[in-house]
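Trainee: take a look and give me a structure for this.
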Amino acid sequence: MLNKVGTYYKIDWNMEAFFIIARFQNTGVGRQVAKQIWQMHKGLWEVAVIPENKPALIFWRKVINEFTKGNYLEEVKLVQMSDYKAERVIFEFGANIL
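Mentor: Presented below is the predicted three-dimensional model:
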């Protein structure tokens, strides 16, 4: 699921939720779908990951690195949730390719 609410006001797109059913995980489907979404929605992107979710961190780091050819930012931020703050690994990158 996409939205336009990031941790930084200049973000054009935020990957709020992304899920591939178990049967298709580790088959390349997730990578293809993510890249297609970024190609369809140009602009400055943000993907936030819960630091403890190691498989998600590995996936996003790999896919974003491939898509951007290493041209992305990765940082840990405290993010304001509805009534608390939570630590997130934030990936920020541009999808202005082609």
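Trainee: drop to CA atoms for contacts and neighbour counts, all remaining ones
Mentor: Noted.
Trainee: for the chain, what's the longest strand?
Mentor: strand 85-94 (DSSP state E).
Trainee: for the comparison step, fold the sequence that follows:
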Amino acid sequence: MTVSLNPISKDEKHILKNLYSLYLHDLSEYTEGLDISTDGLFEFDSFELIWKTEGLTPYFLKKNKTIVGFLLLLESPFLKKDYDYSINDIFILKKYRRKGIAISLLKVLFKQKKGSYFVVELAKNIPAVIFWRKIFSELNIDFEEKKKIVDDEECLVQSFQIT
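Mentor: All right, here's what the predicted structure looks like:
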């Protein structure tokens, strides 16, 4: 299995927008803050900022050249000096989940980008919490976890170092 992280070009943003709708649909199960729009999509309010803001980098996650999801990485200058990176969003299409693709892709990312990271999950999103704890365990990553209110939602924030 060949997995890769591929930066998304502005010409491909329509594909990412479609994937974001699926991602937000999945998240809507865990929060009252997400609703479908009048055109039948779940929309990311700040989607256009991805293309206008330095330090927001979207990647397609691919398995054997097929798009299986996306990852939005935050880094400097968008992030302040406390952390080098944040995996803001990671989404794998249901067909490709639980097949080791995500851990393989994160290994690629962590090999390319070393430094201090944080991730945030909605506390009610138990599958995401389990996912990240499994990643930390399988990759032998020590992490610190704190509960925090983010946008009026109880979240878990995990911080860790990749060396």
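Trainee: just the TM-score for the two chains, thanks.
Mentor: Scored against TM-score structural alignment, normalised by the length of the first structure, the superposed chains reach a TM-score of 0.81; 90 aligned residues with a CA RMSD of 1.8 Å.
Trainee: related to what we said a few turns ago, go through the longest strand of the first structure and flag the buried ones.
Mentor: 88-94 (16 or more other CA atoms under 10 Å).
Trainee: go on, stretch 32-50 of the first structure?
Mentor: 34-35, 38, 43-49.
Trainee: F67 of the first structure: which of these is nearest?
Mentor: K35 (6.8 Å; CA to CA).
Trainee: what lies in contact with the longest helix anywhere in the first structure?
Mentor: What stands out as the longest helix in the first structure, according to DSSP state H, is helix 54-68. With contacts defined as CA atoms under 8 Å, 6 or more residues apart in numbering, helix 54-68 of the first structure is touched by 31, 34-35, 49-51, 70-72, 93-95.
Trainee: tell me how far it lies from the chain's centre.
Mentor: Relative to the chain's own centre, helix 54-68 of the first structure is displaced by 8 Å; criterion: CA atoms, centre = their mean, to the nearest Å.
Trainee: could you give the angle of it to strand 85-94?
Mentor: Orientation check (axes from the mean of the first three to the mean of the last three CA atoms, to 10 degrees): helix 54-68 of the first structure against strand 85-94 gives 20 degrees.
Trainee: neighbours around the corresponding residue of the second structure for A22 of the first structure, how many?
Mentor: In the second structure, A22 of the first structure lines up with K94, judged by TM-score structural alignment. Using other CA atoms under 10 Å, K94 of the second structure has 11 other residues around it.
Trainee: which residues touch the longest strand of the first structure?
Mentor: Taking CA under 8 Å, 6+ apart as the rule, strand 85-94 of the first structure contacts 42-51, 64, 68, 71-80.
Trainee: hang on, the earlier thing: identify each buried residue in the longest helix of the first structure, please.
Mentor: In helix 54-68 of the first structure, counting by 16+ other CA under 10 Å, buried: 57, 60-61, 63-64, 67.
Trainee: helices or strands up against the helix or strand following that helix?
Mentor: Next helix or strand after helix 54-68 of the first structure toward the C-terminus (DSSP states H and E): strand 73-80. When contacts are defined as 3 or more CA pairs under 8 Å, 6 or more residues apart in numbering; DSSP states H and E, strand 73-80 of the first structure sits against strand 85-94.
Trainee: repeat the analysis, applying 10 Å as the threshold.
Mentor: With contacts taken as 3 or more CA pairs under 10 Å, 6 or more residues apart in numbering; DSSP states H and E, strand 73-80 of the first structure sits against strand 44-49, helix 54-68, strand 85-94.
Trainee: circling back: which pair of the buried residues of stretch 32-50 of the first structure spans the longest distance?
Mentor: G43 and V49 (19.6 Å).
Trainee: what strand or helix carries the residue lying closest to G6 of the first structure once chain neighbours are set aside?
Mentor: Spatially, and ignoring its direct neighbours in sequence, G6 of the first structure is nearest to N14 (5.8 Å; CA to CA, 6 or more residues apart in numbering). Per DSSP H and E, N14 of the first structure falls inside strand 13-15.
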